[in-house]
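Q: Okay, structure incoming, though there's no sequence with it:
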């Protein structure tokens, strides 16, 4: 087995890997050094010195808070109707241009936080040759390897991966000589002993915990580690160390495999009024025993091959190849990031981060899991930064920027189910209590327990446009997949409920009296006053209404009055496009002298540019939209706003996601120099030696949206695909709008287009497309100058 595994390792090292010759030994610094693994439900962070290896384990649903901490949990909603206050709030704002929504605010009581489950610890005595150690995450296979030698010359190799088919994480140790005795345990030293219990049994160790002692009972969670079946193994529980399993050394025994299953009693299908919003399911014990026993009944090679086949089905759908002029693939990953700051970019590092972005999305979001949260799936603490929740005013959306175009659209099934089971159910209550409205609504901060109310003060909490923004992802999924069955059962019902809400909330502008419909009250995400007609909202609703008019007939919408109401409202809707005196786009529909749209405000958000990217309401030439891609006036205003907003490193934050967003916006302007600068600047400022992005420069906390959004920015440099798919019409797609010269002679294949097409192409040393691999029905492929490349 050692020989086979070493051969696998040796053959995979020619691919893109993250690797290091130094083990991760400091737990407090783990998020800056480890390499991340997962299968959607489970997250894993391997660390530890040779012979003392550990794996931090996360479960997607392991949260403290919500109904598991309080019987009267309301999801942030008030217990009484607040919408009667709205008329006076709106009247005041129209009269005075700004106001407040204090009477609508809910609370963040028992909001909770994402928590770490614990560590799988595997130890054996070994005297390591210090020059022999290497750890490596292979992005072709999704497998993490270490190798080292002892002073006697015996060679050791470990392999760690989290299997989606088997729903377990797997640790495999092999040696060129007989293995020493090995101890295995599951532990969590951060949790009080009254809340957690470790035990050992026949071939397994188990960790059971509860987030609080009732009433009400906290969330129950469990992990079980089992040694796979092998006739030559001798196992016993250690009497001196309760909860520890010993694998006794047996002559000729050269490998051991441990599988870990974990879960909770959280059930998102119980987050509704019928089940009293309990989210409480069955004790996980039986489920964990079954999956752990099932996986342990198979040998390592079978588990390994099953994982590889599943992982490559997703990872292999898309290929980006960039040059490696510095031979960077042979250097340790941390050294590449150390050197990057003083360079003018490194195509190998950028392509490595692109592939890592896709790996992280595959690992943190699958069909049967919760969506990727603020930390994806990886957290080593009991109280995560910002609860590792779902911030829905850019962060959860950015997490999925790279999904559709790179063939990962189907892994979003968990995202749709999460919205249906937790946002819609409690969000319908929020719509009724706060707004007296039909349909459903959510705000900016959400947990896994349907927290859809306003959590705190207005600048953060008053963001009812979050669900409307997510409807862009719903519309995009259909645009790329053309899956009518999904649209009928999942996509369109989500969309219709949000549209119903907003149709009931639009107000005729009572300040400018220009006959337009605006949102009142609104707050631009995390910025500025409570006012009316916020540009961001108007652009988001503009696109959502236009999408609803397109998708309604496809979904066999029979309520023609509903469609007519959308059409009439869209015609009157303020489109969110007006210009400042200094040439940028206004963020608010307010008089210039109020100075909320001051020049050189470097706020991290680009809310007034939503319709440019990631939306298309400003840029697309399609019906209802504003044709910004060919309109010099709009282009100049977008560019002016981007220059004014700065590079994404201002007094309010030095965050990677802000730079990635700026890069994507510049790419859509066909501005290669600025798009590439912002991409490089994000890497320089925010990405540390293991390829993860920190929130505050290179300092923790870790926040994954820049990692996942990185692929979206790169894709914007590769393609502009913004026109709606209309049957019988040929639409334009631009290839290579902002490819830097340093990426010369690169190629891409498997790039998805709206309408279901797939394209691949190559480019020359100047970043100009030279070869297109395939034609696409109904699409005219253009280069950045507008010249036709290939197509009908």
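A: Cool, got the structure. Owing to the predicted nature of the structure, the values given are computational and were not obtained by experimental measurement.

Q: hey, let's count contacts and neighbours off CA atoms from now on
A: Will do.

Q: ok, longest helix in the chain?
A: Assignment by DSSP state H gives helix 535-554 as the longest helix of the chain.

Q: Please name every helix or strand in contact with that one.
A: helix 466-481, helix 492-505, helix 560-572 (3 or more C-alpha pairs under 8 Å, 6 or more residues apart in numbering; DSSP states H and E).

Q: Adding distance to residue 592, write the ones you listed out as JSON lines.
A: Output for the helices and strands packed on helix 535-554, formatted as JSON lines (distance: least, C-alpha to C-alpha, whole Å):
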{"stretch": "helix 466-481", "distance to residue 592": "27"}
{"stretch": "helix 492-505", "distance to residue 592": "26"}
{"stretch": "helix 560-572", "distance to residue 592": "23"}
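
Q: quick one, which of those helices is nearest to residue 778?
A: helix 466-481 (13.6 Å; C-alpha to C-alpha).

Q: Pull the distance from that closest one to the chain's centre.
A: Centre-to-centre, helix 466-481 and its host chain are 15 Å apart (C-alpha atoms, centre = their mean, to the nearest Å).

Q: Now tell me what touches that helix from outside.
A: 392-393, 397, 404-405, 409, 441-444, 484, 486-487, 491-492, 494-495, 498-499, 540-541, 543-544, 547, 551, 615, 724-725, 752-757 (C-alpha atoms under 8 Å, 6 or more residues apart in numbering).

Q: let's see it at 6 Å
A: 392, 393, 442, 443, 491, 495, 754, 755, 756 (C-alpha atoms under 6 Å, 6 or more residues apart in numbering).

Q: quick one: which of the residues you listed sit in strands?
A: Judged by DSSP state E, the contacts of helix 466-481 include no members of strands.

Q: can you pick the most crowded of the residues you listed?
A: In terms of neighbours by other C-alpha atoms under 10 Å, the contacts of helix 466-481 top out with residue 442 at 29 neighbours.

Q: ok, and for the one helix or strand residue 291 maps to, which residues are buried?
A: Using DSSP states H and E, residue 291 sits in helix 285-296. Residues of helix 285-296 classed as buried: 285, 287, 288, 289, 291, 292, 293, 295, 296 (neighbour count, 16 or more other C-alpha atoms under 10 Å).

Q: Presented hereafter is structure B, for comparison with structure A:
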């Protein structure tokens, strides 16, 4: 290409494939390319750029997070990474939070594919783990904060993935497990929506990968209160629950309902010869180095999913008899147990750890992102959970570290979460805010960091809203968070000074009752008029809201 006598050159590149969906590749790529070019044929660079900025701001500008700044806050990102341990730099966490939102906007939009291990930033022909969807935590982590970060529409590709993978999941349920109802999905899939177990047994046999994905359907409903969305996706929830109602068996020792076979993702017990699963038909145990029955994470995920299923039937006012069946099974699931070393057991039997610092700590799903373990509801499990976190340590791969940040935030320890954040930034990031797993860049850590920061500043999973539940000492001076979404479909705008909330404004998007934890009785105004508040105990205060009502809490 030769260009002469020009003072500006604009080069536009377009591309397309023949891919329509996982079952249809009949599209005409050349026609698609022609259509793209036609749509911008007579448009100037300035006009295209202006549209891009307008569209970007419409999503990105929904949320603003300000944390205290220091001298380090104004250095280039690569220098901030190198100096993260040399002094306080709270606003670096705010940058990480917004980076997570930025890459969500860039890699997951309605009509596109869900964000995978490398998102759209993979630059290898043969990438690590094929740049697929790993669903024993990584894909889920990508979407932990999509609703709270006020980017709900960006979750649509995830729900498309779940719907599509359930198709082959029905075949796998029948052919692999002999279950003729519902669907099952394991630990890995790709654009072709494979659902069968694959690769090594200690990760491939993860039967609750689809169940974990289904919890995102309920969480999205909690953040949006979109009944039409719940009704549309109800069959996915029900189908996965139906599979497990047929798949679960009674363990021969206690009579608990357990998954069988089962695995605790990617970890192996310390005595492999004792790891076993129960063959119900033959009435015998079989040894396997990774396979077991009733792993703790399986039972926790199903406890959540069965509970969500029951609540969904109540919201939609359907399937009353099915709800009773589900709750009966939920009550029979294996309970969590404490091992002889004082840690929460990872397996149904008290096996030791082969690798005490293993990057996965799947049995802590119940604390985060799950809702099975809670300092308020299950205080007896908190010390065993902390002992697991101490055993695993603050290190490991990028996604593992930010998951630990989320766990410590749920335990209200912001200083520990902040300490892990600094280690993650210095050891798992290089010149950018993308984290690593081994030597591979992955996007999950960047999304997980966003979730962890959000959890340190706002929590709403206990049925009420708590502000600054895990605020690190370094972040206390002053800050603000606007546009963040909580369960109940509330949009918050609040500020704090010296660790105490100074102003709070709320938009009620669905007209749900608003419950918040405060250390004193607040005053609530709507359009200048005082709103009646009810004290419900334990520092909780509640008031009724109207849809799209604006409230100021003093």
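A: Perfect, thanks for sending it. This structure is a prediction, so every number in the text was calculated from the model and none was measured.

Q: Any idea what the TM-score comes out to?
A: The TM-score (TM-score structural alignment, normalised by the length of structure 2) is 0.86; 501 aligned residues with a C-alpha RMSD of 2.0 Å.

Q: before we move on, the earlier item: quick one: the helix holding residue 291 of structure 1 aligns where in structure 2?
A: Mapping helix 285-296 of structure 1 onto structure 2 (TM-score structural alignment) gives residues 30-41.

Q: same deal with stretch 168-181 of structure 1?
A: Stretch 168-181 of structure 1 maps onto no residues of structure 2, going by TM-score structural alignment.

Q: which residue in structure 2 lines up with residue 562 of structure 1?
A: Aligned partner of residue 562 of structure 1 by TM-score structural alignment: residue 322.

Q: coming back round to it: which of the contacts of helix 466-481 of structure 1 sit farthest apart?
A: Pairwise distances across these (C-alpha to C-alpha) peak at 32.1 Å, for the pair 443 and 756.

Q: Any idea how far stretch 668-688 of structure 1 is from the middle of the chain?
A: 20 Å.

Q: and the one helix or strand residue 95 of structure 1 maps to, which stretch of structure 2?
A: For residue 95 of structure 1, the host element (DSSP H and E) is helix 86-96. Using TM-score structural alignment, none of the residues of structure 2 align to helix 86-96 of structure 1.

Q: now that helix, how far from the centre of its chain.
A: 37 Å.

Q: what does stretch 428-448 of structure 2 give?
A: Stretch 428-448 of structure 2 sits 16 Å away from the centroid of its parent chain (C-alpha atoms, centre = their mean).

Q: For the residue sitting nearest the centre point of structure 1, give its distance to residue 665 of structure 1.
A: The centre of structure 1 sits closest to residue 399, judged by C-alpha atoms, centre = their mean, with a distance of 2.8 Å. Per C-alpha to C-alpha, to the nearest Å, residue 399 of structure 1 is found 17 Å from residue 665 of structure 1.

Q: number of nearby residues for residue 137 of structure 1?
A: 26.

Q: so which helix or strand takes in the closest residue to it other than its chain neighbours?
A: Nearest residue to residue 137 of structure 1 in three dimensions, chain neighbours excluded: residue 144, at 4.3 Å (C-alpha to C-alpha, 6 or more residues apart in numbering). Residue 144 of structure 1 belongs to strand 143-149 when assigned by DSSP H and E.

Q: which helices and strands does that strand pack with?
A: For strand 143-149 of structure 1, the packing partners by 3 or more C-alpha pairs under 6 Å, 6 or more residues apart in numbering; DSSP states H and E come out as strand 134-138, strand 155-163.

Q: Tell me which of these is the most buried.
A: A comparison of those by mean neighbour count, using mean count of other C-alpha atoms under 10 Å, puts strand 155-163 on top with a mean of 25.

Q: Ignoring the adjacent residues along the chain, who's closest to residue 426 of structure 1?
A: residue 450 (5.7 Å).

Q: Residue 10 of structure 2 pairs with which position in structure 1?
A: So residue 10 of structure 2 corresponds to residue 257, using TM-score structural alignment.

Q: Could you report the distance from its match to residue 225 of structure 1?
A: Going from residue 257 of structure 1 to residue 225 of structure 1 by C-alpha to C-alpha gives 10 Å.

Q: what do you get for residue 687 of structure 1?
A: 33 Å.

Q: and the helix holding residue 291 of structure 1 with strand 155-163, angle?
A: Here helix 285-296 of structure 1 points in a direction 130 degrees away from that of strand 155-163 (axes from the mean of the first three to the mean of the last three C-alpha atoms, to 10 degrees).

Q: circling back to that earlier point, look at residue 257 and residue 225 of structure 1 and report which has more neighbours.
A: Set residue 257 of structure 1 next to residue 225 and count neighbours by other C-alpha under 10 Å: residue 225 wins out with 30 against 21.

Q: Identify the residue of structure 2 aligned to residue 758 of structure 1.
A: That one, residue 758 of structure 1, aligns with residue 491 by TM-score structural alignment.

Q: Correct me if wrong: that match contacts residue 507.
A: Yes. Using C-alpha atoms under 6 Å, residue 491 of structure 2 makes contact with residue 507 at a distance of 5.0 Å.

Q: Could I get the contacting residues of the residue nearest to residue 257 of structure 1 when sequence neighbours are not counted?
A: Spatial nearest neighbour of residue 257 of structure 1, excluding adjacent residues (C-alpha to C-alpha, 6+ apart): residue 172 at 4.4 Å. The neighbourhood of residue 172 of structure 1, defined by C-alpha under 6 Å, 6+ apart, consists of 158, 159, 256, 257.
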